[in-house]
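**Q** structure, please.
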Amino acid sequence: MSVSERDPVSGYATTGHDWNGIKELNSPIPRIVLWFLAVTHIYAVISWVLLPSWPLIDTHTTGLVGVDQKTAVATDIASADAARADWMSALATEDYDSLRANSDLMARAKVTAAAVFGQNCQVCHQKGGRGGPGFPGLSDDIWLWGGTAEQIETTLRHGINSPDPDTHFAPMPAFGRDGLLSRPEITTLTDYVMTLQKGVIAGDTSEGAVLFQANCVGCHGEDAKGVEGTGAQNLTDTDWLYGGDAATIRQTLLNGRQGVMPAWQNRLSDADIRMLALYVEGLSKGSGDAE
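**A** You can find the predicted model right below:
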C-alpha cells in the first residue's frame, strides 16, 4: 500500500503534482466559500419565487410579491408630468415674449431644456452647442435659418433637408459630380472662394469671379455673405460648416452637401420643442449652458 506524502507545514496531503519543486496540496475548500455558495443559491431560489424572473412564451412569471418595475416607472413619470403640468402647459401655449418675461418659468425651463438638449441634440451639436464639422455651432450669433426662438422653433419642427413637407430645403449642388462644371473650372472656383475672406472685388472679371457670378450668387449673394433664411452660408468670414481649406471647398464643389437635420415635431412635445427653442436662443446670447 502506498503512503501519500504530506506537507510538513500544513499537514495536508499532496496531489502528487510537482512543478519545479513546488508541490500542489490537496487542501479542502474553505468553509466560507461553501457557505457563500449555499446562501447565494438559497437567495436565487427565493428570488425566483418572489420576483418576476422566468420568461414564458409571450409574458413572464410575475412572482408572489407582484413587483412590476415598468408600472412603477410609468407611475413615476405620470407623477412628474402632473407636478410640472402648469408651467409645461404655459410653454406650449403662451407667446415667446410672455415666456421670456417670466423669470421663474425660464429658470425651470432652462434646467429641463438642458437635459432635453443633451438627450436629443448634443450628439450632433456637441455640449453647449459648440458644433463641429457638418454640424452648425449654436452658441454664436451666426445663423443659417434665423436665431430667434420663433425661427428656431420652425427649424426644430420641420428640420433641414428632411422628409417633412415643410422642411427647410437648401442642398448644395454637386457641381463636379453632376457635370455642371468641369474639373479645371472647379479648381478655378476653389481658388476664387479662398480669396473671398478679403471680400468681393467690384468689377472683378477674372475667370473665378465670372464662374462665381454664374453659379453661386443665387444662393450666396452678390457679396458672398449668404442670405439668412436660405441656408447659404457666408463665404467671407472664418466660420465654415464643413471647412474652409482648399481641399474641403473642392470636395464641397465636386460632390455637394446635403446635410440633414431631423424634424422633431413628431418626436418631441410642443412644450419640449418651444423650451428647446428658448434654450438654443439663450446659447447664442450667452445665457445657456455653454460649458
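**Q** make it CA atoms for all contacts and neighbour counts henceforth
**A** Fine.
**Q** longest strand of the protein?
**A** Criterion DSSP state E: the longest strand present in the chain is strand 14-19.
**Q** list the buried ones in that strand?
**A** Applying a neighbour-count criterion of 16 or more other Cα atoms under 10 Å, one finds Thr14 buried in strand 14-19.
**Q** and the helix or strand following that strand, what does it pack onto?
**A** Next helix or strand after strand 14-19 toward the C-terminus (DSSP states H and E): strand 22-25. Judged by 3 or more Cα pairs under 8 Å, 6 or more residues apart in numbering; DSSP states H and E, strand 22-25 is in contact with strand 14-19.
**Q** for the strand it packs on, what is the distance to the chain centroid?
**A** A distance of 59 Å separates the centroid of the chain from that of strand 14-19, by Cα atoms, centre = their mean, to the nearest Å.
**Q** also this sequence, please, to line up against the first:
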Amino acid sequence: MSDKPIDELSGVETTGHEWDGIRELNNPMPRWWVWTFYATILWAVGYAIAYPSIPLIRDTTKGLIGFSSRAELQHEMNNAKIEQARLDVLIAAKSVEEIDADPTLREFAIAGGASAFKVNCAPCHGSGATGAPGFPNLNDDDWLWGGSLPAIQQTIAHGIRFDADPETHVSEMPAFGDVLERTQIRQVAAYIWALTNTVSDPAAADAGKQVFLDNCAVCHGEDDRGKQEFGAPNLADAIWLKGRGEQAIIRQVTLPKHGVMPAWSARLGETTVKELTVFVHSLGGGK
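**A** Coordinates of the predicted model:
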C-alpha cells in the first residue's frame, strides 16, 4: 500500500512532494500523449537508420536510402549550369531585339545584365543606375547617344571617347571661353537656364538666344533638344549632367568637361554586352 498522501478534495494520490503547503497530484499523462511520445521515438530511430545522421570519427552513417543533400544540391547546380550554357548560346546567336522579344531570354539577360552592371558599371552610374554629377542617370529618358536597344549596345560595346576603340562615340564641345566674350557666355547661360527655370536677368536670357543660335544650335538644335548623332544633350528638359544653375552652365560653356566611358566589348565579351544592353533598356528609360 502506498504511503503517499491522498488529496482530500479530489481523492487522487499525490506525488509526495510539498512546497509551501502545496502538494502535486499524481495524475497520469493522457494516453494519446503517451502514445504520441512513443511514436516520435520510433520515428527518430527510423529516421536515423534511413538518413545520414549518426556522426562517426571522419564521416557519418550513409543511411539506407542513400540520400545526400550535398549530392542533391550539386545535381541542381549542374542542371542550372547546363541550362545557363544553353541560354548563353542562344543569346550569343540572337540580336538584342530578338532577345528582348523572347520572355525567357529577356528574363535571363536582365538577370545576367544586372549582375554584370553591379560589378562593372555601378562604380560610375551607381548601384541603382541613377548616376551622379558627370555620370548619366540610366533610369530617365535623356539619352546622349540614343536609348534604343541597338544604340545602347553600340555605346556599351565601344564606349565614349575611348581612344583604344576605333568605333567609339566621339564628340567634343568647343571651349567657348576662347570664342565668346564673357558677357555673351553669361547671356547664353541665362538663356539655357531659362528654358526650364526662372533666371535672375531675363534681359540677358533674351540676348542669349541669338548667341545660342549662332554658336550652339548646330549641335543642340534650334529647338534646344539636342542631336544624338553628336552626343549633344537636350537642354530643354530639367535633366543636368554636369551641374545645375547658371554658374555651372557658364563653367561648362567656358571650359567643357568631357566624360570618357570604356569600351566593354573587349573586356566582357559580346554575350555579356547584350545582357547589359537588355538590362539597361529595361530600367524604364529605354526607347
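**Q** rewinding a little: in structure 2, what range does the longest strand of structure 1 match?
**A** Aligned using TM-score structural alignment, strand 14-19 of structure 1 spans no residues in structure 2.
**Q** now the helix or strand containing Ala189 of structure 2 on structure 1. Mean distance?
**A** Secondary structure assigned from DSSP H and E places Ala189 of structure 2 in helix 182-194. Mean deviation of helix 182-194 of structure 2 relative to structure 1 after superposition (mean Cα distance after the TM-score superposition for structure 1): 1.8 Å.
**Q** chain center to the very next helix or strand once past that helix: distance?
**A** Reading on from helix 182-194 of structure 2 to the C-terminus, the next helix or strand found by DSSP H and E is helix 202-215. Relative to the chain's own centre, helix 202-215 of structure 2 is displaced by 42 Å; criterion: Cα atoms, centre = their mean.
**Q** next, the angle from helix 202-215 of structure 2 to helix 182-194.
**A** 100 degrees (axes from the mean of the first three to the mean of the last three Cα atoms, to 10 degrees).
**Q** the next helix or strand after helix 202-215 of structure 2 vs structure 1, average distance?
**A** Proceeding N to C from helix 202-215 of structure 2, the next assigned helix or strand is helix 217-220, under DSSP H and E. Between helix 217-220 of structure 2 and its aligned stretch in structure 1, the superposed structures give an average distance of 0.5 Å (mean Cα distance after the TM-score superposition for structure 1).
**Q** my guess is Ala248 of structure 2 contacts Lys242. True?
**A** Yes - between Ala248 of structure 2 and Lys242 there is a contact under Cα atoms under 8 Å: 7.4 Å.
**Q** which one of those two has more residues nearby?
**A** Taking other Cα atoms under 10 Å, Ala248 of structure 2 and Lys242 do not tie; Lys242 has more neighbours (18 against 15).
**Q** so what's that one up against?
**A** With contact set as Cα atoms under 8 Å, 6 or more residues apart in numbering, Lys242 of structure 2 has these partners: 133-134, 248, 252, 257.
**Q** that one pairs with which position in structure 1?
**A** Looking across to structure 1 (by TM-score structural alignment), Lys242 of structure 2 lines up with Tyr242.
**Q** separation between the residue nearest the centre of structure 1 and Val217 of structure 1?
**A** Most central in structure 1 under Cα atoms, centre = their mean is Val123, positioned 1.8 Å from the mean C-alpha point. Using Cα to Cα, to the nearest Å, one obtains 33 Å as the distance from Val123 of structure 1 to Val217 of structure 1.
**Q** go on, Ile160 of structure 1?
**A** 21 Å.
**Q** the two: which has the busier surroundings?
**A** Comparing Ile160 of structure 1 with Val217 by other Cα under 10 Å, the one with more neighbours is Ile160, at 23 against 16.
**Q** quick check, the more buried one in contact with Thr154.
**A** No - taking Cα under 8 Å as the definition, Ile160 of structure 1 is not a contact partner of Thr154, at 10.0 Å.
**Q** what range in structure 1 matches stretch 143-153 of structure 2?
**A** Residues 143-153 of structure 1 are where stretch 143-153 of structure 2 lands, counting by TM-score structural alignment.
**Q** distance between that stretch and the chain's centre?
**A** The offset between the C-alpha centroid of stretch 143-153 of structure 1 and the centroid of the whole chain comes to 19 Å, using Cα atoms, centre = their mean.
**Q** residues of stretch 227-237 of structure 2 that come out buried?
**A** For stretch 227-237 of structure 2, burial by neighbour count (16+ other Cα under 10 Å) applies to 227-228, 230-236.
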